[in-house]
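Colleague: Provide a 3D model corresponding to the input given below.
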Amino acid sequence: MARLPRFVIPDQPQHIIQRGNNRDIIFVRDEDYVFYIKKLKLACDKHRCQIHTYVLMTNHVYLLMTPCTEPV
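Modeller: Below is the predicted model:
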């Protein structure tokens, strides 16, 4: 079954949790964290999102972000 479209309200903060598959480790080395942060910044610039804060754990990520526009 297909996933339903996400409910997005522009300019309203959202709490996002991203976990590794089967809660496996996703960050092994320090370079993995740096790579993720760089890619996150590029994605936010592309999709006009603002990250207020983030927490990167070894097997999951917490983001508090605000989308600035309606999704395409």
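
Colleague: Only C-alpha atoms from now on, for both contacts and neighbour counts.
Modeller: Noted.

Colleague: which parts of stretch 35-47 are buried?
Modeller: With burial defined by 16 or more other Cα atoms under 10 Å, the residues of stretch 35-47 counted as buried are residue 44.

Colleague: Find the nearest non-adjacent residue to the residue nearest the centre of the chain, please.
Modeller: Computing the C-alpha centroid of the chain and ranking residues by Cα atoms, centre = their mean puts residue 63 first, at 5.6 Å. Nearest residue to residue 63 in three dimensions, chain neighbours excluded: residue 54, at 4.5 Å (Cα to Cα, 6 or more residues apart in numbering).

Colleague: Sequence B follows; please return its structure for comparison with A:
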Amino acid sequence: MARLPRFIIPGQPQHVILRGNNRTAVFSEEADYRFYLNKLRLACKKHGCDIHAYVLIDNMVKGESYWAQ
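Modeller: Predicted structure coming up:
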């Protein structure tokens, strides 16, 4: 079943979690981390969100983001 669209309140933080399938590794090399961060930066610029904190673990990404007003 598909998830419902995310309910976003401008100016309120969103806790974001991304995990690999069955908690398998999302990143395997240093270049994977750099690639992800570059894509994240471009997506935030395009969609008007700010990332205030994040952690990249081999099988998970967690972050706090704020959407523009």
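
Colleague: Would you pull the TM-score for this pair?
Modeller: Once superposed, chain against chain, the TM-score is 0.92 (TM-score structural alignment, normalised by the length of structure 2); 69 aligned residues with a Cα RMSD of 1.1 Å.

Colleague: quick check: the helix or strand the residue nearest to the centre of structure 1 falls within aligns to which part of structure 2?
Modeller: Under DSSP states H and E, the secondary-structure element containing residue 63 of structure 1 is strand 60-67. Following TM-score structural alignment, the aligned partner range for strand 60-67 of structure 1 in structure 2 is 60-67.

Colleague: how about the strand holding residue 63 of structure 1: buried residues?
Modeller: In strand 60-67 of structure 1, counting by 16+ other Cα under 10 Å, buried: 60-61, 63, 65-67.

Colleague: just stretch 10-21 of structure 2 next, same as before
Modeller: Of all the residues in stretch 10-21 of structure 2, those buried under the rule 16+ other Cα under 10 Å are 13-14.

Colleague: Would you mind measuring the gap between the ends of it?
Modeller: The straight-line separation of the ends of stretch 10-21 of structure 2 (Cα to Cα, to the nearest Å) is 30 Å.

Colleague: Please apply the same query to stretch 11-29 of structure 2.
Modeller: As for stretch 11-29 of structure 2, its first-to-last residue distance stands at 34 Å under the measure Cα to Cα.

Colleague: quick one: that stretch to chain centroid distance?
Modeller: Relative to the centre of its chain, stretch 11-29 of structure 2 is centred 7 Å away, using Cα atoms, centre = their mean, to the nearest Å.
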